[in-house]
Every structure is written in structure tokens, then in C-alpha cells.
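**Student:** pasting the structure only:
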């Protein structure tokens, strides 16, 4: 059983998280607990004492960084603008942030998520919450059927943009603006087609 994470020294805990950030930004998915401990100037047991174990550190990092990402996307999509502008800016915000934090994105979404079930759960919950929020702003017919359709669309959009973003990160020769426009056209085209037959 994991030890209870120590919260007696929040400044030390914050410093350890900043050390983890530094190592992950430098080394990407290959970042190790030993490297993080060395960067922080502590032993691995002390590092684990603050987070319980490796899983605890992964979860804390996932929650910390996914919150920043989601808040930025939420701000873009909930601003006072037309639907196309909000969809466009939400997608652009997501792609801009994952490309600017490429090592961190790959560490959390690929390495940590793959090897730690709790981190996988954290990231899945984040994406689920984002889908729920997008469903609230999608235009659809009233009633339970319309609400269900909005949920289907919203979660499909989240999955589509995430997978397209993963592809784009491996194809940097493609301009971000082109990817954003293509995804926006795809999303808005589907919504327009749906409204046309309602």
C-alpha cells in the first residue's frame, strides 16, 4: 500500500513538482524518477514521501497540467463570439498548447497514461469533462434526444481533435492553421448538416 503523501511542507512539494517539470520538459517521455529526484536534490524515497509513490506523482502532474489546458480551451470556446470562431479558437488553443509543451504532452498522454492506470483515469476524466462542457454549447434540437445527440457530437469532437493533434505532432511540416481550419470545417460541416435535416 502507498504511503500517505506528506503535505506538511507545501513549498517543498511545489519545488519537487517544478523539478519534475524541468526534467520532463528536457527529457520528455523518457524522464525517470531518479532524474527528477536528482534535479530536486533529494533521494527517490524523499520524492515518493511527498506523493505516496510514482503513481501519486504522475497523478499530481496530470491534474496540474491538464487543468491549465482545459481552462484555456474553456475560455476560448465560451467567449462571446459566433460558433465558428469558438470552435476554431478552441481547436487552435489545444493544438498550440500541446505543441508548445510537446515533451510534457507525450509524457502524460503516452508514457504515464500507458503505464499507470490511475493517471489514465485522471486524463480520461479530464477529456470526459471537456466533452460534457462542449455539449452544453452545441446547437441541437430541444429535449432528451437533442441532449443525447449533443453529448455524442461533443465527445466525438474531443476524440477527433486529440487524434488529429497526435498525427499533426508527427507531421510538423503541416501548418497548424491548416489543421485548425480543416478540423473546424469538419465540425461545423457536420453540425450544419444535422440542422438541415432537423
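**Tutor:** Okay, I see it. In this text the structure is predicted, and so the values were computed from the model without any measurement. Numbers count the residues shown, from 1 in each chain.
**Student:** make it CA atoms for all contacts and neighbour counts henceforth
**Tutor:** Will do.
**Student:** can you list contacts of whichever helix or strand residue 73 is part of?
**Tutor:** Secondary structure from DSSP states H and E places residue 73 in helix 54-77. Helix 54-77 is contacted from outside by 5, 17, 33, 48, 51, 86-87, 89-91, 93-94, 97, 108, 112, 116, 118-119, 122-123, 126, 130, 133-134, using Cα atoms under 8 Å, 6 or more residues apart in numbering.
**Student:** structure B:
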């Protein structure tokens, strides 16, 4: 095994142990034993457990940040960007569960990059620019964009932590419902949110037609009631009371 291959082996083993037991619950002896090497080999490559952990955390943070950033830069519509970013996080959770478990433990001081909170702040900073442009486009005050970015990223991150264990429903459905809430708010939730813009547009058109039919029906009922109503000032004549016999 080459030095590069040994290094990758140690990183894979360390990643699994850190995810399962945390930094404090993992020892150099355990890492070396699982790799089939002596402790000095671990020190030779990473200088100790702290160095190995720092590399693991840095790699995971870079991987997740790159994935979310790529999603935010792809697509044209702002909703599409948010959907793809939410889906990117859920894909990372599903495919790199060990890495996400390490990150959400609020990374140990040995990690050079910092904590999960700092990673979320970086993602929120990138979302902030997207929201700022959207706010300007609609005439809203863009000074609130940073606050809304924190809200959206926090909502996605906490949902991701829940979904890490729940794993139901499917990630596409979770992402669709996340953005449904973020985009529409509770008062305008879509009954069946979809990630597919074409499918979503068809569903919206269907709902609009249904609403138009309901409005037309109500209008017809209103006209019918007006036609049947007595004219103003008209009142049914009452029969005269018979006089005294």
C-alpha cells in the first residue's frame, strides 16, 4: 500500500469511528488496530488523533459547501435554486451520513475549519445574496435578507438533522415540502408541492381553474337569488282581518 493509499485508509476508518463514537470516544489505538498498523503510522501521517479529525472535518465541510454552492449557482428561478440547495443537503445526508453525523456534533476544537454553525453561516451568507436580489426585484427592503437567509438555512439544517434518522419521506418529497413552506408561507401552502416546475405549474393551473369555476358558480347563485328576490318597496299584502260579527 502506498503512502497516499494508507492515508486515505486511515481517513476512512477515522471518519467511521468519529461518526459512531465522537472525537473523545475514539482512540489512536483503535484507529491503528482497524487499519492493521501500529500507532506511529497514524502519527506519521497526521501527527495524532487531532490532526486526523481536523482533516476529516475539513473534507466534509468542503464537500457539503461545494454541493450547496453549486446548487445555488445553477438554475434560473430563485425557487429552483432553493429547491436544488435543499436537495443537495439531503443528498449529502443520505450519501455521506457519517460525515454529517460528525459535522452536527458541533465540531471539536481540533477541527481547523470550525463548527457546523460556522458552515451554516457560510451557506446563509451565499443564500443572502440570492434573497437580496429577489427582495430588490419585488421592492422589499433588502436589509432583511441576512435575517431571512438565516431562517431558511436553519429550517433546512434542522430538518436535515431530523431526516438523518427518520429517512421518511423520500428526500425529493422532503425538499419539496421544505421549499413549499419557505416560499409560500403557511397561509399559501400548496396541497401537493413538487420539485418539477412543469408539474407544479400544471397543478397550479388546475387549482386556478377550479377556483374560477367555484367563483363563477357562486356568481350564478348570486344572480339567481337577485332575480327571485322581491323588488325594493314591495311587500306581500296581508289578508284583512274580519270585523266583529
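**Tutor:** Structure's in. What do you need? Keep in mind the model is a prediction, meaning the values are calculated, not measured.
**Student:** in the second structure, what residues pair with the helix holding residue 73 of the first structure?
**Tutor:** Mapping helix 54-77 of the first structure onto the second structure (TM-score structural alignment) gives residues 49-72.
**Student:** The matching stretch against the first structure, how far on average?
**Tutor:** Averaged over the aligned pairs, stretch 49-72 of the second structure sits 1.4 Å from the first structure after superposition, using mean Cα distance after the TM-score superposition for the first structure.
**Student:** Tell me the buried residues in that stretch?
**Tutor:** By neighbour count on 16 or more other Cα atoms under 10 Å, the buried set for stretch 49-72 of the second structure is 49-57, 60-61, 64-65, 67-69, 71-72.
**Student:** Kindly report the same for stretch 176-184 of the first structure.
**Tutor:** Of the residues in stretch 176-184 of the first structure, those scored as buried under the neighbour-count criterion (16+ other Cα under 10 Å) are 176, 179, 180, 183, 184.
**Student:** Then stretch 129-147 of the first structure?
**Tutor:** For stretch 129-147 of the first structure, a neighbour-count test (16+ other Cα under 10 Å) marks 130, 131, 132, 133, 134, 135, 138, 140, 147 as buried.
**Student:** Aligned to the fifth one, what sits in the second structure?
**Tutor:** The criterion is TM-score structural alignment: under it, residue 134 of the first structure has residue 127 as its aligned partner in the second structure.
**Student:** how much space between the residue nearest to the spatial centre of the first structure and residue 154 of the first structure?
**Tutor:** The residue at the geometric middle of the first structure, judged as the C-alpha nearest the mean C-alpha position with Cα atoms, centre = their mean, is residue 66 (4.6 Å). In this view, residue 66 of the first structure and residue 154 of the first structure are 18 Å apart by Cα to Cα, to the nearest Å.
**Student:** likewise residue 38 of the first structure?
**Tutor:** Distance, residue 38 of the first structure to residue 154 of the first structure, using Cα to Cα: 42 Å.
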